[in-house]
Structures are given as C-alpha cells and as structure tokens.
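With the sequence up front, the predicted model follows.
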Amino acid sequence: MLEIIEDKNLFKRLFAARFKEVLRKYPDFYEFMMNLLISGTAYVVGGFVRDSINNKQSRDLDMIVSLSHTDLNNLLKESDLTFSINRMLGIKIDLGGFEVDIWSIDNNWAFRDSVVKRNEDYILDNISDGCFYNYDGLVVNVHSNNFRSNHYNDFVREKKLNIIQKSKYYKVKNPTIEANLLRAIYLNTFYGVDIAPNCMSYLDKVISQIGDNYDVQDRLNIYLNKYDKYKKVLSIEDVMDTVRLIKYIHANREAKKQLNFGFGQLMED
C-alpha cells in the first residue's frame, strides 16, 4: 500500500531532490522553469508528488502555473522545448522519454468553470480541493516547497477512493468521464481500496452517460488502450465485469447498504 505523508520535513527533502533531478536531467526544461519562476509560481500536482513519498519512478509531471495561457505560451515559444497544446489549452512538453503537462491556473477546469472558489491566500488548498479523486489530491509549490496532502492521506489511511467535492455541479463539469471510470476500477483492483458511496453513485451515472452515446465496452476499450499502466492490470473483460457490478449495486437496494465494503467483499457476500 502507499505511504502516508507524516514527516513534513522528510517529504519536502524527498520532493525537492526528485524535482531537482528532473531539472538536472533536462537543461532546457531547467532554463524554462527559471524564467517561469521570475514572473510566476508553479505547483506540481498528483502523481509526481505521490511518487516522491513512495519511492516510485515517475513517467511524467503535472503542473499548474500562475501565468496566463498567453504568457505561458510565449515563454515556451522562447525556449528550445518541444510542446503541443490540446483543445482545452493544456500544454504537453515532450522531453524525450518524460512528459510535462502544464496548465495555466486560469484554464484548469476546476477554476475555469468556478467549481472551486479561488483565493490566492489559500491557493494550495484550492488546487488540492480542485483535484477530482482524493488519491490525486496532492500539490507542492516548487518555489517554497510548501504542500498539501490531506486528501491523499485520507485515501491511504481509510483505503477508500472518494471524490473530493460533493456537489453535483462539480461532478458534471469534469470532462474526463471515461478516464475517471477506468481510474477508479484500476485503483480498486491494484490497491484493493473501497469505493465510497459518493464515488460509486458518480460511476453509475458515468456508465449510463457513456451508454447513452456509445457501446460501453467499445468506448472503454478505446480509452483502456491509451493507458499502458491500466492495461498491465486490467483487461477489457475485467473492466466490464466491474461495470456490471457497479450497475448491480445501484439496481439492488440490499447491495446499496454494502457500498462501503468495496467490490471484493460484496462479491464474496
């Protein structure tokens, strides 16, 4: 299982060493970051932060920056980095074997759609609260090394996947429903964590939403093939077995009472 972040000073040292290693390994990215930090602030979120405390190799790095998208784009154009911009204005930097995904804070979906209120005095909390799952709720200010990890710690301590924000509007506005469904199934399978009722209800609605527009198996198979990490653990048959179980839980009133026991125990019962 994953490690809880308890010793704050130890974690700061581990993260700083890992981030500095990325900067050392990729000089063009180092130069870009130094220029970025002159006029803005950068926050690393999610997996790279989580890998730092768990001593796992990172394949990529996700970052939110305080610059506007225009200023960020101009800064990248002045660098020697190879990058692309997707339709939602997320920027992917290709460092050759390692990728960096960067968002202007204004274009991060949680702030852009006002599903999380933004307050510069509590920006670390705001960014952490804007993460969808508690598993991903980690953020570090790369300049000050200050961080937030309470949501991630809850995931590890309780062994339960949950959606951080409870409002229906927040869930509806998240644009990556297929990826969210596969991520939940992967985490349940790989770590054996339970699925909180709030999260289970969301997954049931997502399955129905996908089914309204596509063949569910075909659609999820397309997304499964995009994630090598998931494919190493899950087959499309595994995914569909869990999809059917989620639908069963919500169709069966007695099963609903056992939501907090997770998929595995429910099947044994």
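In hand now; what should we look at? Numbers count the residues shown, from 1 in each chain.

rest of the way, CA atoms for contacts and neighbours
OK.

Nearest spatial neighbour of residue 195, chain-adjacent residues omitted?
Among residues not flanking residue 195 along the chain, residue 161 sits closest, at 5.1 Å (C-alpha to C-alpha, 6 or more residues apart in numbering).

Tell me how many other residues crowd that neighbour.
The number of residues packed near residue 161 is 25, by other C-alpha atoms under 10 Å.

so what's the most centrally placed residue in the chain up against?
The centroid of the chain falls nearest to residue 136 when counting by C-alpha atoms, centre = their mean (4.5 Å). By C-alpha atoms under 8 Å, 6 or more residues apart in numbering, the contact set of residue 136 is 45-47, 50, 151-152.

can you rerun that using 7 Å?
Residues in contact with residue 136, defined by C-alpha atoms under 7 Å, 6 or more residues apart in numbering, are 46-47, 152.

What segments of the stretch 151-269 of the chain are helices?
Using DSSP state H, counting those that start in this stretch, the helices found in the stretch 151-269 of the chain span residues 168-173, 177-191, 197-213, 216-224, 228-231, 236-251, 253-256, 262-268.

so how far is residue 182 from residue 238?
11 Å (C-alpha to C-alpha, to the nearest Å).

out of these two, which sits in the more crowded spot?
Shown here are residue 238 and residue 182; by other C-alpha under 10 Å, residue 182 has more neighbours (22 against 13).

Using a markdown table, please lay out the helices of the stretch 151-269 of the chain together with distance to residue 127.
Output for the helices of the stretch 151-269 of the chain, formatted as a markdown table (distance: least, C-alpha to C-alpha, whole Å):
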| stretch | distance to residue 127 |
| --- | --- |
| helix 168-173 | 14 |
| helix 177-191 | 18 |
| helix 197-213 | 20 |
| helix 216-224 | 26 |
| helix 228-231 | 25 |
| helix 236-251 | 30 |
| helix 253-256 | 32 |
| helix 262-268 | 28 |
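
Got another one to weigh against that:
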Amino acid sequence: METMENVIAQYLEGHPPAKVLFEGLKSMGNLYLIGGVLREYRDNDGIINLRDIDLISDAPKSQYENFMNTFNPEKNAFGGFKVHCPGLIVDIWRLEETWAYTNQKIKCSKSNYAKFLPQTVFLNMDAIVYDLKNDLWNDDIYNEAVRSGVLDVVLEENPQTALNIVRCFVLQRRYGMELSPDLCRVIIDYCYDNPNAVQELYNIQLGRYKKEILTLRELQENLLHVTNKFYSFM
C-alpha cells in the first residue's frame, strides 16, 4: 500500500511549481499535512481534484523564509504563506508559528506542537494530520466526527469565524452531518453581531470557492434551522 507521501508526490507531478515547493520543504525538515487534502484522500482512497493544500513545516526559520521567498508568496490570514500554483493553492506555515500557538490559544511545550496540531483547528472534520517523515496519522478527533456524524467546534477562537461558518455549511451538505450545540451557538453569536449575516456569508462563500455552492435562500434557511435547533437544546 502506498504511503500518503507517495500519493501526494504523484499528484503534485501535475502541478510542477507545487511539486518543487513540496520537495524543497521536505528536504529542510519534517512536513505535516492537515485538513482538506487528507479528507479528500479518505473520501476517495486517493487524491482526485484538490482546490488547495495546507502544509506545516518544522524547517529552521531563516532557511524556510529564504526558500519561500523564491516563490513570491502572499501572506495568508493565519500568518503563513500562500503560493498560487496552476490549478492549486498551497498554504504553508512553520510549526512554531501556527496561529493557535503564537496567540497562546493552546499552551504546550514546543516538543508537543506536532502532537497537538489537531486541536488547533476550528472544526472537528479538519482535525486530521499526517506526519510525512514518520508516516503517522493523528486523526482521533476526525475519526470520532465521522463516526458520530456530528460537526463540532474544536478551537472556537479563530480569526476567520465567518469563513468557518460557511465551511461548516458546505461540509454539512457534503457529509450529511448534524451540527453540535456549541457550533450552533457560535453561528447564532455571529448572526447576532452581524445583522447582514446572510449576505456576508454568501459573499465570503464566493470569495472562497469562486462559485455558488449554497444560494442566499439556502444560507438563510440554514441559519433559521440552526436557530431553531439551538433553542430546542435549551
């Protein structure tokens, strides 16, 4: 059976700049894959059509930054680098500079940063990590989400709450999941603070996915369903 390292390397053969980026980072230290790329692999027993890929590197800071600057990257919302390759967007962070660690949302020793990566994400369906060097999966939270069919919050504090709300509705549709009481509360709090929430979420969706996945009406119905569901818990 092929390792995830071989699967991703073969996929990136069709995206040459991304392959150079991947191989360069791999040569400098360990790499961790997180979130959507791993869901794609689990869903399809392979990688078919990625929109983006998230990588975390433990490479030395100066070496990492010098290498990354050769790709003329953008800064992403979480303080990492974003590289646009033909047909693929690559987001990269240094392990030590993961948003949840630098902002002390999760406190642990640096030696445990890799271990606690699944706890740095907003949604449980994103809490899946693959350690490339050691061929190890860190996926307990993700596996429980799949088993239970409940989409839940892992780390609530996040600089991209609205985007994550959009993503939760997209993932809910894709996997037919229920929303947890905590996730419903986060959504209701966002709507309370944002009177034009439906339009804002719709616009964020278009910015993220470059297409309409959920119509304005569907988003409005989802928010109404969340409200009714949340108050049914009380």
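That came in fine, so what should we check first? Predicted model only: the values in this text are computed from it and were never measured.

In contact with the alignment partner in the second structure of the residue nearest to residue 195 of the first structure, which residues are there?
If you follow residue 161 of the first structure across to the second structure using TM-score structural alignment, you land on residue 151. Going by C-alpha under 7 Å, 6+ apart, residue 151 of the second structure touches 124-125, 145, 177-180.

one more time with 8 Å, if that's ok
If you count contacts by C-alpha under 8 Å, 6+ apart, residue 151 of the second structure has them with 123-125, 145, 168, 172, 177-180, 183.

That one and residue 71 of the second structure: what is the separation?
In terms of C-alpha to C-alpha, residue 151 of the second structure sits 36 Å off from residue 71 of the second structure.

contacting residues for whichever residue in the first structure pairs up with residue 158 of the second structure?
Residue pairing (TM-score structural alignment): residue 158 of the second structure is matched to residue 174 of the first structure. Residues in contact with residue 174 of the first structure (C-alpha under 8 Å, 6+ apart) are 109-110.

And the one 5 residues further on, by the same measure?
With contacts taken as C-alpha under 8 Å, 6+ apart, residue 179 of the first structure has the following neighbours: residue 223.

Tell me the spacing between it and residue 224 of the first structure.
From residue 179 of the first structure across to residue 224 of the first structure, the span is 8 Å (C-alpha to C-alpha).

which ones are touching the nearest residue to residue 117 of the second structure once chain neighbours are set aside?
Nearest residue to residue 117 of the second structure, sequence neighbours excluded (C-alpha to C-alpha, 6+ apart): residue 129, at 7.2 Å. Residues near residue 129 of the second structure by C-alpha under 8 Å, 6+ apart: 32-35, 38, 117-118, 137-139.

Can you give me the neighbour number for the alignment partner in the first structure of residue 172 of the second structure?
Aligning on TM-score structural alignment places residue 172 of the second structure opposite residue 188 in the first structure. By the other C-alpha under 10 Å criterion, the neighbourhood of residue 188 of the first structure contains 20 residues.

List the residues that contact residue 188 of the first structure.
Residue 188 of the first structure sits next to 194-195, 263 when contact means C-alpha under 8 Å, 6+ apart.

what does residue 85 of the second structure give?
Neighbour list for residue 85 of the second structure: 15, 17-18 [criterion: C-alpha under 8 Å, 6+ apart].

how about the residues you listed in JSON lines, adding secondary structure and neighbour count?
JSON lines is the format used below for those (DSSP: H, G, I helix; E, B strand; the rest coil; neighbours: other C-alpha atoms under 10 Å):
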{"residue": "15", "secondary structure": "coil", "neighbour count": "15"}
{"residue": "17", "secondary structure": "helix", "neighbour count": "16"}
{"residue": "18", "secondary structure": "helix", "neighbour count": "24"}
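
Including distance to residue 201 of the second structure, could those go into a markdown table?
Putting those into a markdown table (distance: C-alpha to C-alpha, whole Å) gives the following:
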| residue | distance to residue 201 of the second structure |
| --- | --- |
| 15 | 31 |
| 17 | 32 |
| 18 | 30 |
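
What is the nearest of those to residue 227 of the second structure?
Using C-alpha to C-alpha, residue 18 comes nearest to residue 227 of the second structure of the contacts of residue 85 of the second structure, at 41.9 Å.

quick one: that closest one and residue 41 of the second structure, what's the gap?
According to C-alpha to C-alpha, residue 18 of the second structure stands 18 Å off from residue 41 of the second structure.
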